[in-house]
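# Here is a sequence with its predicted model. Questions after.
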Amino acid sequence: MTICELIERRVGILGLGVEGQAALQALRAAGYQQTVPVLVEKPLTLDESWGPVQLCQGAAAEAVLPELDVLIRSPGFAPGHPWRQQADRLPLLQTTPTNLFLAEVRRAGLPVIGITGSKGKSTTSTLLYESMRAAGLPVCLLGNIGVAALAQLPEVLAEDKMTVLEMSSYQCADLQLGPSIAVVLNLFPEHMDWHGSVDAYYLAKMQIGACQLPGDLLRIDQRAVPWMQRLRPVAEEEMILQERGYHIADGFFCRGTERLFATTAMRLPGRHNWENGCAVLAAAELVGVGAEVVQGVMGEFSGLPYRMSDLGVRGGIRWINDAISTAPEATVAALQAFLPQVATLIVGGKDRGYDYAPLVERLAESAVRTLILLPDSGRRVAELVRACSGLSCRIIEVADLPEAVQQAKRWTEKGWSCLFSPGAPSYNQFANFSERGQAFLKAVGNGDDW
């Protein structure tokens, strides 16, 4: 479904965040003149440039749904939301801003490289985008990275740009048309409160490849293949697997049997970053960008804010800000990347019931001497650590992040590192991971007045 196909229909929008606003503006740019009902949970201030808008809350939202022909859904509304469930029972078409964007750019014949995975998709997307830019290609970086794709549609079409599109599980879940190149990274359980189960979450991710067109390309982590096969039969020759293409061996990035360059040439530490680097190399090759260009970008790129960001030495302690870590697997990856320097680890956040046993196992192999635990998931981590006979470290449960940093300053010996990698969402105390990362920066300070 394209935007032009909506002009003569009664269209409503579910949610008016960044994605909802982009959908509204796209409708207006296409010449849509009707009043647009927008279903929102809280009152909002309208912008005059949006044209006639009818804000609907509560009973008014429920009443307007049967009057619509098409509902454009923002990605934040989970399948279990009452308005979504009501819409599912009605004979109205549903789409999303991501679907509208992909329909338009693919109709124009412009390449889209969609990237998804449980962790590392922002870094992978950025590395690919910078590599394509370094090669002189007209490219933009959109999607879950923080830029609503539909808002940039006029520029993409006018300048014939290629798109690197970071895609969350929310955006993948109901895709109607996949990207021309799909990249699937690692998978581990996340967003259970939105999807309802691990099964639903993994299958949502796999939609990125399940609805591609004949001739489209799929680069997928070998471990994700069984999940993809559940949605559509995919022959091996249709997939670009890490084991047959770019991979890591003996400290080198390799392609088949050919050594390309050492993993130390990549500025970001850790095997998970190297594996995602292989995905960048594979995707870059598909758009004509050579490994030497990617190597140059890898050597310069120091990482995204709040993702294993090395803040340097302050007060004799090296501080590492991994506030973007929202699952225990991400904490394990961060801990592994900075072994054996980490003596203090700060963990905890909104409790979504994740399994912290693999993190506790990794702690037993690490040099961590002090474990500082934040509410709410910190309590469960403390129970697991106390029950682990092979693990001996100081356990400190705190009320908030400033207290956690104060305890880290007290107990971390000079010359060692403190890693803040929550392994849980931020929503119990912060609006998002960015706010959490800023709070950590403020609490650490510059070290001059300790």
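Thanks, I have the structure now.
# can we go C-alpha only for contacts and neighbour counts from here?
Fine.
# what about the closest residue to residue 290 other than its chain neighbours, neighbour count?
Spatial nearest neighbour of residue 290, excluding adjacent residues (CA to CA, 6 or more residues apart in numbering): residue 284 at 6.9 Å. Residues contacting residue 284 under the criterion other CA atoms under 10 Å number 22.
# host element of residue 284?
Assigned by DSSP states H and E, residue 284 falls within helix 271-286.
# Could you list every helix and strand that the helix or strand that that helix is followed by packs against?
From helix 271-286 onward toward the C-terminus, using DSSP H and E, the following helix or strand is helix 291-300. Here helix 291-300 is seen to pack against helix 121-134, helix 271-286 when contacts are counted using 3 or more CA pairs under 8 Å, 6 or more residues apart in numbering; DSSP states H and E.
# Mind putting those helices into TSV with distance to residue 167?
Conversion of the helices and strands packed on helix 291-300 to TSV gives the following (distance: least, CA to CA, whole Å):
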stretch	distance to residue 167
helix 121-134	8
helix 271-286	15
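# out of the ones you listed, nearest to residue 183?
helix 271-286 (7.3 Å; CA to CA).
# Need the residues that contact that closest one.
Helix 271-286 has contacts (CA atoms under 8 Å, 6 or more residues apart in numbering) with 113, 120, 124-125, 127-128, 131-132, 181, 183, 185, 219, 242, 245-248, 253, 263, 266, 290-291, 294, 333, 337.
# go on, stretch 51-71?
Outside of stretch 51-71, the residues that reach it under the criterion CA under 8 Å, 6+ apart are 6, 9-14, 28, 33-43, 83, 86-87, 90-95.
# and the comparison structure, right after this:
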Amino acid sequence: MKHITTYQNKKILVVGLAKSGVAASLLLHRLGAFVTVNDWKPLSENKEAQSLLDEGIKVVCGSHPVELLEEGFELIVKNPGIPYTNELIKGAREMGLPVITEVELAYLISESTMIGITGTNGKTTTTTLVHHMIEAAKQPVYMAGNIGTVACEVAQKAKASDTMVVELSSFQLMGINEFKPSIAVITNIYDAHLDYHSSRDEYVKAKTAVTKNQTEKDFLIVNADQPELMDRVSFTKAQIIPFSTKKIVSDGLYVSEGVLYFKGEEIIHTEEIVLPGAHNLENILAAVAAAKLSGADNQAIRSVLATFTGVRHRTQFVREWNDVKFYNDSKATNTLATKSALDAFQKPTILLCGGLDRGNSFDDLIPYLKNVKSMIAFGQTAQKMLDMGEKAGIKSLIKVHSVKESVGAASELASPGDIVLLSPACASWDQHPTFEVRGDIFIDEVNKL
């Protein structure tokens, strides 16, 4: 890592712990900053905060008191999950204090080449594919960011000869100043997280910020099938590498007559790709572009695409039981992701759905339910889901309390040849801390059958 002096003897407030807050606090402490950590969870219940106390870091727990700002901080490092409407964050911004997220710290200390991947859907699959492709090419590579491993932790050990593939959320990208990946990827842009962002414009601006600091030496891989997105990145100085599943883009990635091409060079026949779903073809094109630009050879890329079946919680095949296939798509926290999952299957499907109620309608799912023979709904949106299913003409509509109960109900309904698909179309926070926990419960219950 680069041993920068930027934060030496500076008073810095880290707001919000979890993995990213702990990592940022320890890094800043190592860089010589005077760090104060603030977290809403009481100290007696807060193991992360207790561990930081043992390191000599000041900790304020139990709430987010605005009065903390009177202590003369020069920088705020915010956990991505804390909204900008938080009174402490609002107060800091009104005072003109810079508010960043830990991916900015990761960039500032990183010696390695960085690939930054964002978008509404497909980030995790694309990030994982790029990592596997570079690894298959026998190049040193790390995976980090929103995918689960904190970027500023990885950046401390990644060397100049390494590559960091970083998944980036809009929440993280709102907190960057200098962050600049050598290769940036925007998989797609749709409406999402509008309960966090003040507007769709703010959300899109956050996503496209991944390229705001790029130069002519850098690359931006972008979905050419979205005219709005192409227009919104027109400001970039980076070299644009477009990808398309619908047309030939000779300067980028495309599919023609069952063959995937990179700038006219044949990479792989689509029949050799094992990852299901039309939406995943977009992710594959974006990943191939990033891998090729990173120096991965075609054989390495082909070997990954011929074996990669998906990431955990994203249209993940779990098990076949009594000739019924169970898929875990717990990461589908919006209707767009659930549409993509439903599109991937042509057999009779039992859809397990529901979760946090953000006030939105689910009627846009109706055209995608043609193969759904039964809907089992849970969580805050259960009745909304069932009402939508009734509009769609689904005869079998069942309300249960939890994901756990939905597996038992689905197993009783399923016939040989059916698909059971957990694709909630909602966030998990009404009943579970993360979509991963929700998906793990599903997997456990399926494996108990």
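On my side now, so go ahead. The shown structure was predicted, so the numbers you read here are calculated from the model rather than taken from an experiment.
# still on that earlier bit, what does the helix holding residue 284 of the first structure correspond to over in the second structure?
Against the second structure, the aligned range for helix 271-286 of the first structure is residues 278-293 (TM-score structural alignment).
# Superpose on the first structure and give me the mean offset of that stretch.
By mean CA distance after the TM-score superposition for the first structure, the fitted stretch 278-293 of the second structure averages 1.0 Å away from its aligned residues in the first structure.
# Now do the contacts for residue 180 of the second structure.
Residue 180 of the second structure makes contact with 107, 114, 210-214 under the criterion CA under 8 Å, 6+ apart.
# Mind filtering the residues you listed down to those shared with the first structure?
Contacts conserved in the first structure for these, using both residues aligned by TM-score structural alignment, their matches' CA atoms under 8 Å: 107, 210-214.
# Enumerate the positions of stretch 212-222 of the first structure that are buried.
212, 216-222 (16 or more other CA atoms under 10 Å).
# repeat for stretch 389-407 of the second structure
Within stretch 389-407 of the second structure, the residues that qualify as buried by neighbour count (16+ other CA under 10 Å) are 389, 392, 394, 397-400, 402-407.
# my guess is residue 4 of the first structure contacts residue 29, does it?
No: in this structure residue 4 of the first structure lies outside contact range of residue 29 using CA atoms under 8 Å: 10.1 Å.
# From residue 423 of the second structure, how far out is the counterpart of residue 127 of the first structure in the second structure?
Following TM-score structural alignment, the counterpart assigned to residue 127 of the first structure within the second structure is residue 129. Plainly put, residue 129 of the second structure is 21 Å away from residue 423 of the second structure if you go by CA to CA, to the nearest Å.
# if you count what's nearby, which of those two comes out ahead?
A side-by-side neighbour count of residue 129 of the second structure and residue 423, using other CA under 10 Å, places residue 423 first with 29 against 26.
# what range in the first structure matches stretch 184-203 of the second structure?
With TM-score structural alignment applied, stretch 184-203 of the second structure matches the range 182-201 in the first structure.
# actually stretch 140-156 of the second structure, not the one I wrote
Aligning stretch 140-156 of the second structure against the first structure (TM-score structural alignment) gives residues 138-154.
# in the stretch 151-300 of the second structure, which spans are strands?
Listed in chain order, the strands of the stretch 151-300 of the second structure (DSSP state E, counting those that start in this stretch) span residues 163-167, 183-186, 219-223, 239-244, 253-256, 259-262, 265-269.
# Would you confirm that residue 144 of the second structure contacts residue 167?
Yes: Residue 144 of the second structure is in contact with residue 167 according to CA under 8 Å; the separation is 6.5 Å.
# Tell me, how many residues neighbour residue 438 of the second structure?
Per other CA under 10 Å, the neighbour tally for residue 438 of the second structure reads 26.
# what do we get in the first structure for it?
In the first structure, the residue paired with residue 438 of the second structure is residue 436, using TM-score structural alignment.
# before we move on, what about residue 78 of the second structure?
When the first structure is aligned by TM-score structural alignment, residue 78 of the second structure is paired with residue 73.
# number of nearby residues for that match?
The number of residues packed around residue 73 of the first structure, counting by other CA under 10 Å, is 23.
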